[in-house]
Structure formats: structure tokens, C-alpha cells
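Asks: no sequence on hand, only this structure:
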């Protein structure tokens, strides 16, 4: 007997496609409203059926007033599915410039453009939803003698230069016994093991923390007198020297050039682990050729830090002549496409002089700041070349995978490395600045549980620890506790693709999206994104729930500086203060009434388009970092708050949030960075003394390598900027529309702008 259903076979879903509406409609002020259907078509079944005549267009454009307006195109397919495309129409005047740069303009203009960019991020929620700054509290043991008793945004507590009033035999080491007599070992504990000691490949903060201790940089922050410090030569012998300097009409006192030379110290040496193969026969000294060979190999191999990450050779902030062209040509199968290495702007003039050729003008500060990182340091050529294994696609290099396969040049070297257990560092006697270092070594225990780390500190086995949120009330008055203000804003990133079709488009693009993920349509609605922003009680979350963070309603904390010449926090400038207007700054962006109204508005839109039906539950996934007490508390709060506020009696629809803990760095690489989750908590750190360079992480083309939001477009000229500029020697007021991308490029380098948009 065969039982057959009497129900009809479900009708196949046919999705229509609207084309020609993916660019903004530019309307010069004073011109009439153009034909909004010009160039716009619709079809289904791969173009076999033309639906253009069935497109409906709605808009709110008023050509008599400057502004950014919404144009919506809708068409229904033969199966009843509604396709919607939203487009911007902008009325006004637009920026049009050839090779313009604001990089060295006066601070007031740079603050104005930076503020306009951040304001737009908040108005559109393009960069996600800022929630909190990664502040916290640390406790130091009684034997620690810190140089800085209060946290400094650049130097921290300067623990690298600290001293101790007790030696190791007077304290308990990690094995439960007293340490070696007369030695001073700084005892720490980290939550996870560094992934690599190869500094051109690292992509996590834990590896960065280790590399900072074992690798030097051309320039470094050093104390001058007392607690004063400056960015001074380290591996370099002197300050950068400009070649053919240029004088700027609008900033005549500033020396800039596109070519800079850096002279190296003549006493730079490598240090090797005792078990490094053939170490006595390896080259012992470091010179300019080591740097340039490393730079070439980095581009040949496509190492992460050479091509992305912000401090790379491609970013507009410090773009190197022909570096991108050289790298791109190497990827093509035709050898004739290759660009000779001598055409790339990275050169060794002699054994102790580096020369950098930049695409854009650079100041002495720009050059020092870029080179003040271990990232731009060399690796050891001979050791690296001896560590290749395998053949073809299986060929790998072991450099940086273990202490014996790494060459060191910093204050310490790695003597012992056991994954998930212990890392031991020993003072590097070859380091040119060794006399400033008081520690004989550093022990780093790997303890994933923050409560256990704290207990080890209380037991006297550590010299420093972070204070867990749950223990803060108990120890908040302890004289050993110190506040660590956070520079990084943690934000709620959003997958705003809205449809499977859009998700698949991104999967075929340069950002490598998860094409199988099904995004929630409501997250594509700007009104719901804003509802999420206003729904968060940041004050309560920071001070009553987590207790060890600070509320943050902006993308940039007070640690960020737009113009290093003023050393003024952007948040303290008039432009920085004005960014918060309209976003409930008195309550850190919290307004339940506004959140609920925006939620209902978003529901009206998605219900009209047929994405949901009455009685539905909207399921939203939220990824957080696992094994983090603060992130767990944050995830639980967002789940409870969103489910409480986002309930509609009108449609009998509610939101259900599923919190997904993922181990670091999977919470980034397996979730938000590939669009495999609806929402995700994450924080990306930027250059605090060069805030404009950090804007790149919000660009929709992922030029900074860490764009965390999806379904965004930063190419359109939606940002109205009013500013003063010199024209023919006269100060005039300009009022123009710019795109976010054009602003980013103008603040960091040189850009050509047409109709307010960046020309690439």
C-alpha cells in the first residue's frame, strides 16, 4: 500500500533580479529630477523573462533641498517573491578633485573630515554597533617597581622598564619553589598560546604580545628624562632623512618627501636558541640587506603583514611605489607580466642605509610611526632558507614555529616554549638596549581560566594579573589594583546582506564570504540596525554587569588622535564632541523608546516585502569569544535585552537570540570575517596616534583586511562636509558631498575624486 499526500506540490520559488540600480543617483543642486528608471531592468529565469515593466519605484527625493534620499525598486516574480533594491539619490554639490590629499592639512580640517566619517558610520551603522571599550583592572605584586604608576596610552605601565625590590629566591615560582638567587624574573600568565613567532604572519594579539618582547624595531618609544618619552631610533642610528624634500603651501614648516632614508646601527646582532641548527655558522650581524631581502620575500610569498593588516606595503597611509604591482604580477602565470624588483620602492643604498619610496608624501613622523613596529623588521635569511620542507603545494617553512627555528633581535629571546603550558624568555645580551632592562627573564604561564590566573596571583606565583569581573567588587579598594583604560571599541558587527542571493554575491567576491549562510532579512534594514544601537544600556552593562569595562557609544575611544602634532584626543575636539549629537550621548546611546519605534518601522518594511508572516520568530545568531568572562556576560545581556525589547504585538513577532561561543580566533575567522553569523562581538585595534589610518577597517572593499560587517557600501557620496580650504591663497568655505572611501583616502594619502566618489 502506498500512501500519497493530497497536497499540491509546492510551487518552485522564482527570484527576480533587478539590475542597473547599484550606483547612486547624482543630482547637482538646481537640476530637475532625472528619470529614475533610466538603465534599470528586471528579469527572472536568467534573463529569459523581462519584468522591467512591472517594476514599481518609490522615492522621497526633493530636488529643491540638499540631502540624501531613498529610492526603492520592487518587482514580483512569477512565484510571488518580491525583490527589493534600495538606492540613494543625492542632491547637492559634489567633491571633484585631481590628486587631492588632506594628510598634512591643519588639524582643524582633518578633525572635520574625520568627524564626518565617524558620524556617518553611526547614522548608517555601517561599521556595526559600538558597545564598550576594553578597559579593565590589573594588580601588580608588591615587589614590582613601576616606572609609571598610572596607565599611559602609549607606554602602558612601562613594565618592560620596571624593576623589582625582591629577587626570585624570595618569591614562589610556577613550580611552587623559590627561584634562583639574585635573579629577577617577571612572572605573567596569558589566556592562550601565541600562534606563531614569525612576525610577518601573525594575526592575533597574543602573538603580537610575545613578538614585542623578542623583536626590535627601527624606531621605538623610549624614556628621555624621568617619565617623559619620545619615538626615538632603536635599530635605526638616527632620525629618517628626506630625499628631495617638498615645501607645502598650506603647511610651510613641515618637511615632507616621497623618498626617505634610514641609517642603521652598526652593532645589530642576531640571537639564536641554543638548539638552533648550525647556529654558529649562521650570519650573526644584521644590516640593510637583511631588511630588503625580507621585504622582497614577504611580497614574493604574499605574507599577511606585507599585503594587509594596516601597516603593510599597500595601504595608502604608507604605500610603497610598485609594491602592489609587483605582488599582483607575481600571481599571474605569464612571467612577462613580472615587474623587476629594482622598480619597487624598497632599497638598500649601502649595508647600513635603507631607502623607502612612497606613493604619497610622508613626514618624518609618518615614517617613524610606520617603522615603530617589529613587523617591518627582518627575518634571518639563512635560517629561513634551511627550514623548507615538502614539495609542491605541501611545501612549508618552519621559520617561527619553534624557538630553535626563530632568530631574535629584541630585549629577550625565547628559551622554552610548551604549547598551552609555559613560555620562558631570557634577557638578550646581544640587544643594544640591554642596560635599560632590569629583568633577567620573563615567565609566561598559559592559563585559559581567568579565575585560575587570578588565584595564581593571590598565591604569590605571578607578578601581574587581570582582575576578573566577578572579583572586582571584592578587590576594588586594594592598593595594588590599577585601572587600564581601553583603546579598543568592541562592537556588534552585523550581517546586513538580507538575502541568500546577496550572500552568494559576496561569496563570489574578494572577501570570501560563507555562501551557504542564510542571512536574516531584517538585519538589512537600517532602521533595525539603529534599533539595536539604541537598545543597549551601555552604562548598566559596563558598570553593573561586567564591572571592568567602560561604556562606549563611539567607534573611536579617547585614546585616538587624528593629528599627532597636536597630541589632542579626537574625542575632546569640538568636532569629536559633535559626533554624538542625536545619539543620546547623556545615556551613552541608550533609548528604549526610540529602539522600539525603529524595530516596528523595520518590521513594517520587511512584512510589506513578504519576508516574514505574522506569528514568526526571528532567529538571530550572535558569536562571542569563548572562555572570556566579560564576553559571556556581554552575550547574555544582549540576548536578554534584545529578546525583551523586540516583541511586536502588531505582528505577533519576536526575536530569539542564540549566543554561540567560539574560541579565539575562530570568533573572527570562522564567523564575522566570513559572514557566517548574523551578529558577532569583536574589537579591532588600530594606530591610536594615526586614527585616520584605522578608518580603512570599515571600508566595504576590505582594504584594511578586517572589515567585519556585511551588506554595506562605503563608495557612495552620502557624507556632506562643510569645511574651509585655501583656494588661490584665499580661505573659502566649501560644502560638498563625499563618499566614506574618498574621505579615508584623502586623509591618508592622495586621491582623485569624481562626483564625491573615489576614483581607483
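Replies: That came in fine, so what should we check first? All figures in this text were calculated on a predicted structure; none of them were measured in a lab.
Asks: CA atoms for contacts and neighbours, from now on please.
Replies: Fine.
Asks: against residue 753, how distant is residue 474?
Replies: 57 Å (CA to CA, to the nearest Å).
Asks: included below, for side-by-side comparison, is a second structure:
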């Protein structure tokens, strides 16, 4: 079609313009001198404030520029970061004492101390901070009461016993809490710097300090993020990269062209490009533990108060055709909320495989539910706005979903509204939307990392839906049932099936990615939980031929 041909012509031209503009700026973003990893990212990060973000790009950046008590290895198991070793845990599993390494420093030379963790965690749960991720700390003593304003932040169950000893108290023993401590929201903050900048903290590279392998040298909003090696990092000797250059580029067609001109080392590519690169050693596909779904806002859309309308929408999209025709990047259809590879069942099977969902593609059942909804609502036609991001790939996705719904539910009209990522998120947070194509990835290896966000009043729910039975099942799963593995597993299954049968969200797919990754890039670690990558151990092996992926001939 004409649109597709236009994109193919436009992308190389755009790539050429981008490369030329970089060459004229002294130290270009595409320069490959020395040890530099250059990556195209599809959207910008939202902040450098670890208390204020919820998006994957920000958390991925945090993995490179900050370090928590623990970090995740290549198998998503917690290893010591700022912590000196394993925690000392009391007999009841609730009180943890962690010794910190004494050589950890911030990029401004200040020591990283236990006080930095105490300050950061209290700041997250302080309601004045308005952290959307505060709930992830609710397993700390008094955290929830503080966050809802019933107690003071200084009553949080965390205390720096001295500069290098942190002690905290949990509400109950949690087997996966060490992995949670690797997550971005639990990372430390330098109190002096946070208080110096106040509301402006983390809004640009100069209004933050860093304790990770890298630090932010430049952040040009919606354009680029440039990282350089942090010479104050305690483990700097194992860090081989001098620079990491992220280019924000919403057009993945142009990303592939940048790869072809050897201007970047890693980029996502579109469905139609996968076939072109099928024999290229650079093509890598991976399935992420992330579910993408339609959020249906019954808080402000009267038609979505009817369960049958929500079910109809969830059953009206051919997900198999969607992942094959639209994405073609390793994504898989999804009828459940908790993604595969998030958590194990007691028998060591995947938790997600146990779920019986009503939201399977089924045009006949979709029509049945639609007819029930029309009768209950007393209407025959409906118009809904579908929010998605302002990228070419997002538009194609939205158009497919629109076509499926309008074909299978006659009388429904879907109007696509493309928005910059931050605006789409802001619309969700303020519940100013009809339908939003949204996604969620796990923060720790347990089904609660997905299911908790749909509890009543959760800051990531934003759908107007709440269910007391669902809330109780999750509360029990995170409390009384923690030591009853089989019963807890069944309760979590029941909770997810209750959610899916109410359909405030309707899953579409589990996210896959098709990357072009320079074969010279070595030791790149991907994660299923938390931030997407760890680049601490990456190096560029220039003895490898970029085109063939094999050793160069001498």
C-alpha cells in the first residue's frame, strides 16, 4: 500500500538526517569510538526520581545508574549490590538486618549509607510524595497506614542502625522479598540532593546523583539519554563500557535503517521488517513477561458499567491474527492477566497455565454478550475512544483492534486517539479515557505483582472497578496463606479468574520483541522482572564481524 511504501522511503532518509545531525554536534550519539553501546528506545523515560516513575524505560535506565541493596543476575535471582552479602533474617522471617559495603559512593563523592535507604523508603510511602508505586512497600511495617495518612513517615519499619547497617521489619515473612529489593522503587536517594532540588529533583541530569555503574551525562527530553561510566562506582573495574547512548525514536522503521548504517547496536524492528532480517545474525526474538491489555474505564463510560459489554470487547479481537499479522516479533496471544514466566505453581509449572479465562477470542460469544449489553443499556450504537501512543506501530495495532471490534460488534465505533506516552499515562492516571491500550510487567516473581494493581483504589487500577471478594483473596494471599502453598495458589487462581470474568481489563497479548542486536555486543543481560536489562557487564567485541557474527579473518 502507499502508506507502507512511504514509510520505507522515509525511514532511510530520516536515518541519514539523524546521522548527519549527530556528526555535526562534536561528540555524536552514533559515534562508536571506544567501548560504547548505542540503543534505540521507543519512548523517553519520565523522571530520574525513583519515587515517581511507573514506566519500563525509566526503570531500565535506573538499572544502569542506580543500585539497590540487591541486583538481579541473568537468572533474575538477587545478588548483593550495595549490600555486603546475604541479609540476617530473624526466626519469624520479619526482621531483616543488612550490612552495607563501605566503599559504595554517589557520583558526587558522598558515601552511600543506610540513611540513604531509610530516607528513600520513607519518602516513597509519604503521601505528600504521591508515589504511584508506594503500594509495593506495603509489606514494610506501617507502610500502608502511612501512605493513607493514618501514621507518620517516621513510623515506617526501617532504620539505619549506623552508616552501614540497615534494619527493617516486614508485616510477614516473604520468600521473594530479596528480589523485590532490587526493584527501582527500593533504590536509595541522597537526602541532601533531594532536598536541594525539591520538586525539581530528577527532572534533568544535573538534578540527581547516581550510585550505579553509569551516570547520566545528558538527557534531552524526547531525543536522547547519554550515560557515561561512573568513576565513583564501587565495582567500576568490571565495567567495560565507557558510554551508553540511548536514542528516543518512535519510528522503528528508522531504527532499522540506523542499524543498517552501523549507527546503533540495538533497535526494535517492526513486523514487516522481520522477514527482511530473518537470516541476519543480528535478529533476536524474545518473549517478555509483560501482558498488554485494553483498560475499560467504567468509572466514566456508562456502557462499560455493563459486564457483558466488557466481556464482548474482550472476546471480539482475534489475538492469534494480531500477534502474527501485526506484531510478528515473538509476541504470543494472551487470555490471562499474569504473564507466563512470572511465577511458578507449587508443582513447578507456570502459574499462568492454570488460568481458565472467558476472554478467549470467540465472535459468537462476543455477539451474545453484546446483545445482552444492548438490551440492558437500551442502546444499539456506541462510540468509544481508544487511546494509544503516537508511534506508527501503535497506530497499526490500534487500527487492527478497531477493525476487529467494529466487525464483530456491529454498531460499535472505535475512534483512535494517538498520544505521546506520558500523556497516555497521565490520561489513565486521571481516568480521563474510554479505552486505553496498556501494559504491565512484573516487579517481583509472584502473581501478586500483576493481580495487586487491580485491587480497589490501587493507583494503577484507573478503571473504576473494584471487588471486595477479589480484594480479600489478595489480602489473604499476601498474609494468612503465605505458609499454605497449595491453598494460596488456588486462591490466586480464583482471584485472577474472578478478575477476568468481570473484565475491567481484557488481555490481548504477551509482549515479544524482535531486535537487531550487533553480534559484537557481549554479556547483555535481560530480565523478566524489574528493569529490562543490565549493562554493567556489557562490552563490544570488535574482533567479531558485525555482518556475519563470526570472528574476523586476520
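Replies: Noted; the coordinates are in hand. As the structure is a computational prediction, the values presented were derived from the model and not from experiment.
Asks: picking up where we left off before, neighbour count: residue 474 and residue 753 of the first structure, which is higher?
Replies: Per other CA atoms under 10 Å, whichever of residue 474 of the first structure and residue 753 has more neighbours is residue 753, with 24 against 9.
Asks: and the more buried one, that's in a helix?
Replies: No - using DSSP: H, G, I helix; E, B strand; the rest coil, the assignment for residue 753 of the first structure is strand, not a helix.
Asks: surely it touches residue 98?
Replies: Yes - using CA atoms under 8 Å, residue 753 of the first structure makes contact with residue 98 at a distance of 6.4 Å.
Asks: hey, where'd the helices end up in the stretch 101-250 of the first structure?
Replies: For the stretch 101-250 of the first structure, the helices defined by DSSP state H, counting those that start in this stretch cover 107-124, 205-214.
Asks: which of the ones you listed sits most buried?
Replies: Most buried of the helices of the stretch 101-250 of the first structure, by mean neighbour count (mean count of other CA atoms under 10 Å): helix 107-124, with a mean of 20.
Asks: where does that one end up in the second structure?
Replies: Counting by TM-score structural alignment, helix 107-124 of the first structure lines up with no residues of the second structure.
Asks: with stretch 415-423 of the first structure instead?
Replies: Using TM-score structural alignment, stretch 415-423 of the first structure lines up with residues 217-225 of the second structure.
Asks: just the terminal-to-terminal distance for the matching stretch.
Replies: Terminal-residue distance, stretch 217-225 of the second structure (CA to CA): 8 Å.
Asks: coming back round to it: could you dump the helices of the stretch 101-250 of the first structure to a markdown table with distance to residue 325 of the first structure?
Replies: Converted to a markdown table, these look like this (distance: least, CA to CA, whole Å):
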| stretch | distance to residue 325 of the first structure |
| --- | --- |
| helix 107-124 | 29 |
| helix 205-214 | 28 |
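Asks: find the nearest non-adjacent residue to the counterpart of residue 83 of the second structure in the first structure, please.
Replies: Under the alignment (TM-score structural alignment), residue 83 of the second structure maps onto residue 236 of the first structure. What sits nearest to residue 236 of the first structure in space, not counting adjacent residues and going by CA to CA, 6 or more residues apart in numbering, is residue 264, at 4.2 Å.
Asks: the nearest residue to residue 562 of the first structure once chain neighbours are set aside: neighbouring residues, count only.
Replies: Nearest non-adjacent residue to residue 562 of the first structure, counting by CA to CA, 6+ apart: residue 691, 5.0 Å away. Neighbour count of residue 691 of the first structure, defined by other CA under 10 Å: 22.
Asks: next one: residue 16 of the second structure
Replies: Neighbourhood size, residue 16 of the second structure [other CA under 10 Å]: 17.
Asks: how about it, what does it touch?
Replies: residue 258 (CA atoms under 8 Å, 6 or more residues apart in numbering).
Asks: may I ask which helix or strand encompasses it?
Replies: helix 2-23 (DSSP states H and E).
Asks: so the helix or strand hosting residue 453 of the first structure aligns onto which residues of the second structure?
Replies: Residue 453 of the first structure is part of helix 450-458, with elements assigned from DSSP H and E. Per the alignment by TM-score structural alignment, helix 450-458 of the first structure matches residues 252-260 in the second structure.
Asks: which residues sit against that stretch?
Replies: In contact with stretch 252-260 of the second structure (CA under 8 Å, 6+ apart) are residues 7-8, 10-12, 14-16, 19, 40, 42, 249, 264-270, 273, 392-393, 516.
Asks: ok, average deviation of the helix holding residue 453 of the first structure from the second structure?
Replies: Following the fit onto the second structure, the mean deviation recorded for helix 450-458 of the first structure is 1.4 Å by mean CA distance after the TM-score superposition for the first structure.
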